[in-house]
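A.B. asks: Show me how the following folds:
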Amino acid sequence: MTETRTTCPYCGVGCGVIARVENGGVSVRGDDSHPANFGRLCVKGSALGETTGLTGRLLHPEVDDQPVSWDQALDRAGERLREIIDQYGPQAVAFYASGQLLTEDYYAANKLMKGFIGAANIDTNSRLCMSSAVVGYKRAFGEDVVPCSYEDIEKTDLVVLVGSNAAWTHPVLYQRLVQARAANPALKVVVIDPRRTATCDIADLHLALTPGSDAGLFVGLLDTIEPGRASDWPTERVADFCGLLPDEVATFYAWFTAAPRAVTLYTMGINQSASGSDKCNAIINVHLASGKIGREGCGPFSLTGQPNAMGGREVGGLANQLAAHMNFTPDDLSRVARFWGTGRLAQTPGLMAVELFEAIARGDVKAVWIMGTNPAVSLPDSHAVCQALAACPLVIVSEVMRDTDTSRFAHIRFPALGWGEKDGTVTNSERRISRQRAFLPVPGEAKPDWWIIARIAERLGHGAAFAWDHPHAIFSEHAALTAFENQGERMLNLGALAQLTREEWDGLTPWQWPVNREAFTRGRQLPVNPQPHGATGSVLYPFTLNSGRIRDQWHTMTRTGYVPRLMQHSDEPTVDISPQDAARLGLQEGQLARISAPRGVMVARARINEGQRVGQLFVPMHWNSCFSRQGKVNALVEGRCDPHSGQPESKQTAVRLMPWQPAWQGELWSREEMTLPMFVHWWRKAVTGVSRLTLAGDKPLLEWLLAHCTGQGWQLQIAQTGERSSLLAWHQGALMLGFWQGTQVPALAHGFIEAAFHTAPVELAERHALLNGQSPGERVEQGRIICSCFSVGENAIREAIAGGCDSAAALGAKLRCGTNCGSCVPELKAILSVRV
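C.D. replies: Prediction:
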């Protein structure tokens, strides 16, 4: 048995993890000594050990879908890149990186693209979540630097959460807030969000404002703090603009101005807007004006969405940054060129994410290297992104998984190391650098991203500048660059770490790079003119669609989607709709619906949610073509961006919603993956060792399945009762396929079915029970899983309530639900509140 201290690869909280390898398996627990989480983990972090298998992994380099040696793949990539650069110039090449990369990988990619290929066309999926926050900080403080730490949340008098469902997106940090509030009952919490989310569970005030109107709320607050600065925005105008009651606005303003200390936490609800940069500055303005900045318990605190979005920003991984918080100014250009020893340094900013893929579509960019991200799902107008990639002459993908929506377009695939296999650093939301350490053997021929980048640099003739033999050498170079000719004008200065030996770097404990708090008090206020969002509704598209994360999934599900435990809470795309809108449309709970926009269509299952505003919908961002047919929400989202940050307005899209009652719905279990006819809608569910799909359609599937099974020579069992039918297929005593259908998705004993694929039933009675989809003596369903940490379903919770449990604590004592990460506690309270 071995144990390794490392860092979680999910959100920007940056939790410390202790990974244990024992008997070929991996288990994890929180690191009690890590200052980000002090031992606590969310359900995704707790399930990390379940993501380390090799099923579906890309293990060997491929060129044109054929396995090749590393030399062949690298030679081919180098040759094609050189041909394109020679013929069209360096601007015809682009890199698209990820907040999932380690800092050392990011540094290598940025150095190669900007420093030696000679164009700044390297952008990242962090553009989709953090770039407006970057602009806000740079305009106010002259540098992309976060002025807060997690301890400030525990030392404040008022916490304002804006556009953040932290209970689900940053659950461990949210639990720190829950604990801080319990320790200090005087601490007030305000949640500003159009939806009533799990985060509202601890809110003293929830401002369910009109989507996109946040800037008006904060401009009005600035006028309250400094009368006359925003005199056109009195409380009454703010209330009208934001769709709030004047008393609600006045209460918030009174609390903020009276609080000795205040922290504002903001994330995607602010950033993902066509005016996101201005919204960030509107928040920063009120902290500057009120003096609630530059001291403990105070400040505007942007929470990063990804594990290393901050590290990517440190090295210059955005197209409009240079490196080490330097910009495209003459002095900075000279400084970086001299440090890197290059005469080819890019002189102007490059293409940002959305415009980069538009340039690919136009043919201006001929080659794109995509590293550790899935833009065919995550970028807006995803159909257009797919069309651009399909037409691009050279698509290189560095990936962990072989089959993703993006890798399907790759001409060259490089197998990259995943979490637990790679070695380097990440920086969390509070500027804290932590180590990700390798504790698993290298699978197949996978390599670190930095190694792949360095080998391509060699083939382009720049090997001397990339002659690293270990990520420690890259980190040292990165740290030295932050300190190079830095006389205090740049707050990012990692000079204290630049001389670490390899042994010291290997043992590096979490280290927060320091800032001068007083410097933030001298920040610049920026005039902000609040604007409505750009999703103009119409008779054809009357709803406004919001997209975002759910509790147990991560990004585009390439890691979490294959973990059964993480599929328990929500296993299909859903659309949250208000009861009023559902009644008007005749839409029932759990019914399927089609959501359409001018760019595309998706199908989701309805959830009637009293916390949803009338006219507003919410859909998760995670599902993709590997897990559903027509489940991509970004197929609907327009590529409308903030003009300053280039960040897309993913939070507001004008759409139409129509109920869909298919002729049939069903469940298909099979030993092998199947390619179904195009008329079938399907959603993949995570099950170990077997394929499970939920299906729906208007054309019958049973005859197609019968023909398929007969063609395989399998023995069939068929049953039909009224509108329900089922099919089992056997081969040499082994269950090969099971299909159950009805007018609604049949209620089945899923554990019994799964077991049947691993141990064939021998008794005739068992086969008949299986044909019916039920097990003798087994309750058909647990109900919807509420607590994923301990797989506690709604039925068990209701039984415990009927048995006398009258609080979330009592339910936790009896069933353990809510006692690990705490993310399910708001739902437990909601069930308790409506108990009969």
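A.B. asks: From now on I want contacts and neighbour counts done on CA atoms only, so please keep to that.
C.D. replies: OK.
A.B. asks: okay, which residue is most central for the chain?
C.D. replies: The residue lying closest to the centre of the chain (CA atoms, centre = their mean) is His555, at 3.3 Å.
A.B. asks: ok, the closest residue to that residue other than its chain neighbours - contacts?
C.D. replies: Nearest residue to His555, sequence neighbours excluded (CA to CA, 6 or more residues apart in numbering): His622, at 5.4 Å. By CA atoms under 8 Å, 6 or more residues apart in numbering, His622 lies in contact with 549, 553-557, 632.
A.B. asks: Who wins on neighbours among these?
C.D. replies: Lys632 (31 neighbours; other CA atoms under 10 Å).
A.B. asks: in terms of contact, does it touch Ser625 like I think?
C.D. replies: Yes. The pair Lys632 / Ser625 is scored as a contact, 7.3 Å apart, by CA atoms under 8 Å.
A.B. asks: ok so, going back, need the contact list for the residue nearest to the centre of the chain.
C.D. replies: His555 neighbours (CA under 8 Å, 6+ apart): 378, 549, 621-622.
A.B. asks: Pretty sure Val426 sits against Arg437.
C.D. replies: No. Val426 is beyond contact range of Arg437, at 10.6 Å (criterion: CA under 8 Å).
A.B. asks: of these two, who's got more company?
C.D. replies: Val426 (29 against 20).
A.B. asks: so where does the more buried one fall, helix or strand?
C.D. replies: strand 424-427 (DSSP states H and E).
A.B. asks: Second chain to compare with the first, below:
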Amino acid sequence: MPQANQLAHRDVLTTCPYCGVGCGVKASLQGGELSSVEGDREHPANYGRLCVKGSALHETLGEHGRLTQPRVDGVEVSWEQALTTTAQRLKTLREQYGNHTIAGYLSGQLLTEDYYVANKLFKGFLGTPHLDTNSRLCMASAVVGYKRAFGADAVPCNYEDLEEAELIVLVGSNLAWNHPVLYQRIKVAKERNPLMRVVVIDPRVTDSCEIADLYLGIKPGSDAYLFNGLLVWMAQRRKLDTLYLERHTEGFEEALEVAHQTAGSIAEVAAVCDIDPERLETFYYWFASQLHVVTLYSQGVNQSSSGTDKCNAIINCHLAGGKIGLPGAGPFSITGQPNAMGGREVGGLANQLAAHMDYHTPGALDLVSRFWATDHLTPTLPDGPGYKAVELFEAIERGEVKALWVMATNPAVSLPDAARVRAALEKCPLVIVSECAAHTDLLPYADIVLPASGWSEKDGTVTNSERRISRQRGMLPPPGEARHDWWIICEVAKRLGFSEAFSYSHPWEIFDEHARLSGFENGCENGPENGVDNSSIPGSPQRLFDISGLIGLGLEGYNALTPIQWPVTSASPRGTARLFEDGIFATSNRRAKLLAVHPQGPEQELSAAYPLRLNTGRIRDQWHTMTRTARAPRLMNHRAEPFMDVHPDDALAAGVDDQGLAILSSVTGEYRARVRISNAQRRGEVFVPIHWTDCFTKQARSSALIAGIIDPLSGQPESKQGAAALMPLPTVWQATLLVADGVTESSPWCASDYWARIPMQGCQRWQLAHTEQVDDWLAQLANWLPTPASVWSQDIVGGRLRAASIENGRLRWWLMIGPPCELPGLAWLEARFGDEVLSDKHRRRLLAGCDDGAVDAGPIVCSCHQVGQVTIANAIRAGDISIEALGARLACGTQCGSCIPELKSLIEEERPNARAKQTPNTEVA
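C.D. replies: Below you'll find the model as predicted:
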């Protein structure tokens, strides 16, 4: 009998595991299961709002597709054997080849407590500096930019600044899709304050442009020219804050001189950026004329071979105008992952040590060594930085690194030049993978697989983009033998002989140690904010990151911890909302530094062989490599297949059609996907999403197209500015195959030249295409599937076939030979896979794929309420020609709001076809 408390309803406040917004979530449990989620109305990051991904979190849970048992060399083993083997093999390689041959690769999906013990083990006790994180791929340039300018990796702003600003500048950030809750927050603020302006600077016309007062469609990679030009324009028009520059900064003269050399006039900048000079000057005037300006920037700026300089070009303009340390003002880098910042706090990057200390921080090595008491166990901490992500896999390829432990990430997909990364993994003597998903592109390379817990099971803290620490609370037990990452790391550490240093019994103990290290011999609390300079005290460097005010919470206090922004000290026990309000920075002389920025174009050069500029990015309803989001079928409906957005002129030149299949190629690989012809693309450029992997499609990994070129300062790859060629994929047939879950373990149709797997409720949808003709489809189906066709209809001349298999009254598979544009709406068929016994009526309609008279709802636009494009268009034609009217009729746009830009586009397209609604009791003259 279940215990009463297991059946009782309870709500748990936790944090969303997706982007860096860090939304609070209220999760409802009933009968020991997570039944629903909604936004936490009290959490200051989102005040109850959630995007469609967050709203579907409860749909991504369950044991299916989870790793539940440790494996060693492909064989399931006990935890004791897995842990002992892991420790023995690490120890053997370390003794044979040295400390520096061991490496770790972590993830912004880890909690801070996981990150902390991983960094402590690798750098503190294994003595290797080679511990990096996938945050290197999205945030590293922003980190270096902040450190060069402010002396610390310190985001100065908070989300309230988005509501206080007079001007918001979005640079390289499709906020509407990538950080939807912040986008909606800005949208509401703009409605409340009609004087607020928004500028979008992006090569693509994205959904974020819906709220833009000005759009600058710059040439990819030209951001630094644009902001250098802004600095010059401000100086020429006497729009500088000279008093702020004199009192609080250094380096302005050199920065301005270099900016003059590279961006001397509006005409020059407009030509380099390929934008209209008048629109450019409008932006310059708006920026220079307003004090309360927030510049939001993300991967579009960071993922470049000169991303750090681009970040500093932005920061220069804020410092020069005194637009920092004020409500509604500052350069605001938006993180991509839920705990990218928490990982940086504990030293998760290869060039960091711990607690925001670097190897070059005076006294840091000695300080951390004494705090961790490492000297009696290992010779010393590493005396210099380790290999950053791309360099790390190059070192593995060279044979320098012999052992790699990967946690909660998938470098076989996410790193550039993926074929080279996979070759390195194949060569590595020992690959250990801690993972919660049973099927990823990385697992085939793993010698040891350690099943980890996931969201709703993990317990710890994360830090969002505004420095806000929040609790992510465990609600459910991990499935099978899955364990928490911190526990796995500590158990391996004990078997390596480090029991005393890793004897934690709960995450609160790790957090407490993390807090103590942040304040250990830290002059920051009595330092810059009070004008006391302790930087000369040996072994006592001042560090802005300090959460010593959270020491000693204990289990009860840790469980009750509410969101709080660091620094948290005795002087600021309730946290710190905004940094640098007093104009005192974390540099040695307490002045911010303006950097001389020499703009550079992309290193991946275009050529006759590869003439298209390649851009990569995220889409609205998916996350990273889809291991979580693809578990919620409704999140697959908005963009079901991998695609490429192509300008109409480029499509014509390449001979590709809208919704046809095509190949993008580069010097490093190939990408196959469906074409979406779009005027939102600049001519000569193409966009592809980052999410698809070999688990979901054939050759649609965007990383295969990107060369391993990095920013020399940050080590961040140039993932936004590749070079590619476009050509059609000449298939002779296309097909849609729906297969009930559990019907077959193999997928022989994957030999097709194109395939994409789309999870649905109770079945898997496969889109297939091939370049060779099939002479006998019924024979082909007999080779593919274990149950024969029960009903079929074939047009041999037209090359069309529809067939289905029914076994014991249940639908087992359904097939249509023909292009996807001929598909009926698949919701009806999806429901039939859930029928225990097909009714006679449903059997008769099976080949049609829909009920008699049913209307296809079209591609899903509103994922929250599953409203299709055709349904929306019909409502508009019926007279619902506003967002409010569509929401009242169909509920679309009423939850997360992410679909509103598309709704507005549909309204504009269909408005000429709309009929006027009759108003009751209206007199007609």
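A.B. asks: before we move on, the earlier item: what is the aligned counterpart of the residue nearest to His555 of structure 1 in structure 2?
C.D. replies: Under the alignment by TM-score structural alignment, His622 of structure 1 pairs with His691 in structure 2.
A.B. asks: likewise Val825 of structure 1?
C.D. replies: Using TM-score structural alignment, Val825 of structure 1 pairs with Ile900 in structure 2.
A.B. asks: What residues does its match make contact with?
C.D. replies: Ile900 of structure 2 neighbours (CA under 8 Å, 6+ apart): 883, 893.
A.B. asks: switch to 7 Å and redo it
C.D. replies: Gly893 (CA atoms under 7 Å, 6 or more residues apart in numbering).
A.B. asks: Repeat that for Ser46 of structure 1.
C.D. replies: Residues in contact with Ser46 of structure 1, defined by CA under 7 Å, 6+ apart, are 28-29.
A.B. asks: average gap between the helix or strand hosting Val17 of structure 1 and structure 2?
C.D. replies: Here Val17 of structure 1 sits within strand 16-22, counting by DSSP H and E. Strand 16-22 of structure 1 differs from its equivalent in structure 2 by a mean of 0.6 Å after superposition (mean CA distance after the TM-score superposition for structure 1).
A.B. asks: which residue lines up with Ser596 of structure 1 in structure 2?
C.D. replies: Checking with TM-score structural alignment, Ser596 of structure 1 has Ser665 as its match.
A.B. asks: So that match versus Leu614 of structure 2, what's the distance?
C.D. replies: For Ser665 of structure 2, the distance to Leu614 of structure 2 equals 10 Å [CA to CA, to the nearest Å].
A.B. asks: Identify the contacts common to the two.
C.D. replies: Ala724.
A.B. asks: more neighbours, these two?
C.D. replies: Neighbour count, other CA under 10 Å: between Ser665 of structure 2 and Leu614, Leu614 has more, with 27 against 21.
A.B. asks: From Ile201 of structure 2, how far off is the counterpart of Phe252 of structure 1 in structure 2?
C.D. replies: The equivalent of Phe252 of structure 1 in structure 2 is Phe283 (alignment by TM-score structural alignment). Going from Phe283 of structure 2 to Ile201 of structure 2 by CA to CA gives 10 Å.
A.B. asks: Have a look at the two and say which one is more surrounded.
C.D. replies: Higher neighbour count among Phe283 of structure 2 and Ile201: Ile201, with 26 against 22, using other CA under 10 Å.
A.B. asks: what about the more buried one, distance to Thr68 of structure 2?
C.D. replies: 45 Å.
A.B. asks: again with Arg41 of structure 2
C.D. replies: 35 Å.
A.B. asks: And Gln352 of structure 2, by the same measure?
C.D. replies: 33 Å.
A.B. asks: returning to that earlier point: wait, a helix at the match of Phe252 of structure 1?
C.D. replies: Yes. Assessed with DSSP: H, G, I helix; E, B strand; the rest coil, Phe283 of structure 2 lies in a helix.
A.B. asks: still on that earlier bit, from Ala364 of structure 2, how far out is the match of Ser596 of structure 1?
C.D. replies: Relative to Ala364 of structure 2, and taking CA to CA, Ser665 of structure 2 is found at 47 Å.
A.B. asks: Same check on Asp40 of structure 2?
C.D. replies: 39 Å.
A.B. asks: hmm, back to that, you'd agree the match of His622 of structure 1 is in a strand?
C.D. replies: No. Judged by three-state DSSP, His691 of structure 2 forms no part of a strand; its state is coil.
A.B. asks: Give me the three-state assignment for Pro912 of structure 2.
C.D. replies: Once three-state DSSP is applied, Pro912 of structure 2 turns out helix.
A.B. asks: Near it, how many residues? Count them for me, please.
C.D. replies: 10.
A.B. asks: now do Ala608 of structure 2
C.D. replies: Ala608 of structure 2: 8 neighbours (other CA under 10 Å).
A.B. asks: need the contact list for it.
C.D. replies: Applying CA under 7 Å, 6+ apart, no residues qualify as near Ala608 of structure 2.
A.B. asks: That one sits in which helix or strand?
C.D. replies: Going by DSSP H and E, Ala608 of structure 2 is not part of any helix or strand.
A.B. asks: what does it align to in structure 1?
C.D. replies: Per TM-score structural alignment, Ala608 of structure 2 is aligned with Val539.
A.B. asks: got it, and Arg843 of structure 2?
C.D. replies: Using TM-score structural alignment, Arg843 of structure 2 sits opposite Arg767 in structure 1.
A.B. asks: Next one: its match from Leu727 of structure 1, what distance?
C.D. replies: Separation of Arg767 of structure 1 from Leu727 of structure 1 (CA to CA) stands at 11 Å.
A.B. asks: try Ala749 of structure 1
C.D. replies: 15 Å.
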